[in-house]
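Participant: Predicted coordinates and the sequence they were generated for:
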Amino acid sequence: MLESSLYYKDVLDYWGQWDKDYQMFALSNEEWRNVAILCKFLKVFYDVTCVFSGCNYPTTNLYFRGVWKVHKVLLDTVKVPYSFLTPMVKQMQEKFNKYWAEYSLILSCAAILDPRYKLNYVQYCFNTIYGIHVSDFVETILSNLRLLFDEYVKKSKSTSSSLAGSSNISDKNPVDSGFDEHNDNSTDFGRYFDESDDYKRYLNESSTRSEKS
């Protein structure tokens, strides 16, 4: 509705000038500016919701990116002196921080396991949020990942030893044919998250600082 109103702004202004019954609903230039700001603010939530609601592709690895985007928008909005948005956004932040504190760890692990993101992307996201304190959060994530990996190694050893003598194991990996039908790159990540070149610059800087292990 907000996008449609902005598209027809000139029409609505003209209508407000000539229709006496509509004049009381006509918006001032300041109100139109607020509508544009609010529309841009809410668009992020709409795009993230569309990504999370996908049914033809996995979504677990996308949660971190979407939630971080919301986190960043809340932080940026509070910094800018938009008086009509600030009280609402501060209340949103209080509720958001509660859930972010509980789930940021597991969301980060899922993003790191996605080969398109890995650790670099999580480091970049935390850096935009926490700045100089980013190393503390990243180290917590890495220590938990190591614990998960150690547990996986123990379980895989016990499983492999029990299956070693079995002759029913096929050389071919079982593939769910239904997955291939839907694996059609239906998620165009660019249209949902219009990120700047900051991440590319971050990757270039980090690649010059250390070699790949």
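Facilitator: Okay, I see it.
Participant: alpha carbons only for contacts and neighbour counts from here, please
Facilitator: Noted.
Participant: how close does the residue nearest to residue 119 when sequence neighbours are not counted get to residue 105?
Facilitator: The spatially closest residue to residue 119, leaving aside those adjacent along the chain, is residue 112, at 5.0 Å (C-alpha to C-alpha, 6 or more residues apart in numbering). Going from residue 112 to residue 105 by C-alpha to C-alpha, to the nearest Å gives 11 Å.
Participant: wait, doesn't the residue nearest to residue 119 sit right on residue 118?
Facilitator: Yes: with contact defined as C-alpha atoms under 8 Å, residue 112 reaches residue 118; the gap is 3.9 Å.
Participant: Residue 112 and residue 105: which is more packed in?
Facilitator: Counted by other C-alpha atoms under 10 Å, residue 112 and residue 105 do not tie: residue 112 has more neighbours, with 22 against 18.
Participant: residues in contact with the more buried one?
Facilitator: The contact partners of residue 112, by C-alpha atoms under 8 Å, 6 or more residues apart in numbering, come to 118, 119, 121, 122.
Participant: before we move on, which element is the second one in?
Facilitator: Right, the one you point to is residue 119. Applying DSSP states H and E as the criterion places residue 119 in helix 118-130.
Participant: Tell me the buried residues in that helix?
Facilitator: 119, 121, 122, 123, 124, 125, 126, 127, 129 (16 or more other C-alpha atoms under 10 Å).
Participant: Over to stretch 73-82?
Facilitator: Buried, per 16+ other C-alpha under 10 Å, within stretch 73-82: 73, 74, 75, 77, 78.
Participant: try this one next to it:
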Amino acid sequence: MRCSAHILNLIVNHELNDIKDLITRIRGAVRYIKSSPQREQHFKACIKKEKIASKSVLCLDVQTRRSSTFFMLEAALELQKAFERLEEDDPHYKLELNNEPPSKSDWYDARVLAKFLQKFYNTALRLSGCLYATSNSYFQEVIGIECLLSECAKSSDTGLCSMALRMKSKFDMYCWNIEKMDSMLLVALVLDPCFKMEYVKFCCTKLHPLHKVDELMHRVKEAMSRIFAKYQLYDSINSASASSTQKSNGMAVDGPFREACEPEDSLLSRYRKYLKAKKVGSCKSEVDRYLEESCEECGPNFEILSWWKLNCSRYRVLAQVAKDVLAIPVSTIATESTFCTGGRPSSWSA
């Protein structure tokens, strides 16, 4: 399973490389202002003339930290009119930028880009390794990005549409291919009692053909059943081992002596075991019972790990599955390291 932060980094880097000339022009404008206190004062005067109420502070980005590029664009966009006023009032501004200050189309494209970067940055923030997000949160963040890109790709605005299509092609390649998506991440969401299987189907049918969604649901159910079967086998082995240990610690002569003296008790005991085995064989598995029950109310204070802790007596084996699956890290790095250049997406065995 790939680190989500590295995947987001790849998508963002691809798009920023495609429009690097735009970024270079805005960076040059910011650098011009930050190069001396006098220019900063002149720029503040332009802000006052344009009556801009924003308290944003211009900052230069570090080109190896893509998050800083987002912060630079965010601040510059709020002060766009001041930049345009500076172009009129300061003759040295255009000369130092080789007569290529940011144009109106540059500012427009930067505003569109910032909208996408905001979404990617917020997603990286929530999936940050330093926050130890449970793995069920991954699907909701990913589906949110896909919905945004899909909606923008249908826009009549050609600039917005083309940028969304470029980012969506990279997004599908690295992050969200319904035919190749890691089933474990969907199992993690299904183990969220607020969503379960229906939420996955509901979201996917909004974006993909029904037959592909049905295939995905089948893969997720199979994956969940396989994992549960392995945990159930492990649990039964542990239970048998504990039972044999308990018997060996008791009086060895008591069992045979009791059977010899009171054969009817032995038959009764065997009959009870037979009924118990029959009942277990006819009962639904924990997975089926869990999926058939209605979803929990999902409030702001809902804690998924606390829920499984409280319900471990009802789902003894499935609770162990949830504890391990929800602990799968979806990101291995801190937020400030997410949008950085260089490096390949790390992966590990889940």
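Facilitator: In hand now; what should we look at? No experiment lies behind these values; they were computed from the predicted model shown.
Participant: Touching the helix holding residue 119 of the first structure from outside, list them.
Facilitator: For helix 118-130 of the first structure, the surrounding residues in contact (C-alpha under 8 Å, 6+ apart) are 68, 72, 108, 111, 112, 133, 134, 137, 138, 199, 202, 203.
Participant: let's see 7 Å
Facilitator: Helix 118-130 of the first structure is contacted by residues 68, 72, 108, 111, 112, 134, 138, 199, 202 when judged by C-alpha atoms under 7 Å, 6 or more residues apart in numbering.
Participant: Show me the helices in the first structure, by range?
Facilitator: With DSSP state H applied, the first structure shows helices at 2-7, 9-18, 29-52, 63-79, 86-112, 118-130, 134-163, 177-182, 189-192, 198-209, listed in chain order.
Participant: what's around the residue mapped onto residue 137 of the second structure from the first structure, how many residues?
Facilitator: Residue pairing (TM-score structural alignment): residue 137 of the second structure is matched to residue 62 of the first structure. Other residues lying near residue 62 of the first structure total 19 when counted by other C-alpha under 10 Å.
Participant: which non-adjacent residue is nearest residue 62 of the first structure?
Facilitator: Of all residues not flanking residue 62 of the first structure in the chain, residue 111 sits nearest, at 6.9 Å (C-alpha to C-alpha, 6+ apart).
Participant: What's the one you found aligned with over in the second structure?
Facilitator: Under TM-score structural alignment, residue 111 of the first structure pairs with residue 189 in the second structure.
Participant: you'd agree that match is up against residue 136?
Facilitator: Yes: counting by C-alpha atoms under 7 Å, residue 189 of the second structure touches residue 136, with 4.3 Å between them.
Participant: ok so, going back, what's the separation between the match of residue 137 of the second structure and residue 48 of the first structure?
Facilitator: For residue 62 of the first structure relative to residue 48 of the first structure (C-alpha to C-alpha), the value is 9 Å.
Participant: Also residue 157 of the first structure?
Facilitator: 40 Å.
Participant: between these two, which one's more packed in?
Facilitator: The neighbour count for residue 157 of the first structure versus residue 48, taken as other C-alpha under 10 Å, is higher for residue 48 (19 against 10).
Participant: aligned partner of the more buried one in the second structure?
Facilitator: Checking TM-score structural alignment: residue 48 of the first structure goes with residue 123.
Participant: Equivalent analysis for residue 21 of the first structure, please.
Facilitator: So residue 21 of the first structure corresponds to residue 92, using TM-score structural alignment.
Participant: neighbours around that match, how many?
Facilitator: Neighbours around residue 92 of the second structure, by other C-alpha under 10 Å: 13.
Participant: circling back to that earlier point, isn't the residue nearest to residue 62 of the first structure right next to residue 104, touching?
Facilitator: No: between residue 111 of the first structure and residue 104 there is no contact under C-alpha under 7 Å: 10.5 Å.
Participant: quick one: which of these two has more around it?
Facilitator: residue 111 (21 against 17).
Participant: And the residue nearest the centre of the first structure?
Facilitator: Compute the mean C-alpha point of the first structure, and by C-alpha atoms, centre = their mean the closest residue is residue 66, 1.5 Å away.
Participant: how much space between it and residue 138 of the first structure?
Facilitator: 18 Å.
Participant: And for residue 190 of the first structure?
Facilitator: 26 Å.
Participant: More neighbours: those two, which one.
Facilitator: Neighbour totals were compared for residue 190 of the first structure and residue 138, and residue 138 leads with 17 against 8 (other C-alpha under 10 Å).
Participant: any idea what the more buried one aligns with in the second structure?
Facilitator: With TM-score structural alignment as the criterion, residue 138 of the first structure matches residue 217.
Participant: if I look at the residue nearest to that match when sequence neighbours are not counted, how far off is residue 227 of the second structure?
Facilitator: Leaving out its chain neighbours, the residue that sits closest to residue 217 of the second structure by C-alpha to C-alpha, 6+ apart is residue 201, at 7.1 Å. For residue 201 of the second structure, the distance to residue 227 of the second structure equals 21 Å [C-alpha to C-alpha].
Participant: The residue mapped onto residue 229 of the second structure from the first structure: neighbour count?
Facilitator: Aligned against the first structure by TM-score structural alignment, residue 229 of the second structure finds its counterpart in residue 150. Each residue near residue 150 of the first structure was counted by other C-alpha under 10 Å, and the total is 12.
Participant: Between the two ends of stretch 280-291 of the second structure, how far is it?
Facilitator: The first-to-last residue distance of stretch 280-291 of the second structure comes to 18 Å (C-alpha to C-alpha).
Participant: no wait, stretch 14-22 of the first structure
Facilitator: 10 Å.
Participant: Name the residues that touch it?
Facilitator: With C-alpha under 7 Å, 6+ apart, stretch 14-22 of the first structure has contacts from 23, 26.
Participant: ok, now stretch 142-151 of the first structure?
Facilitator: For stretch 142-151 of the first structure, the external contacting residues (C-alpha under 7 Å, 6+ apart) are residue 109.
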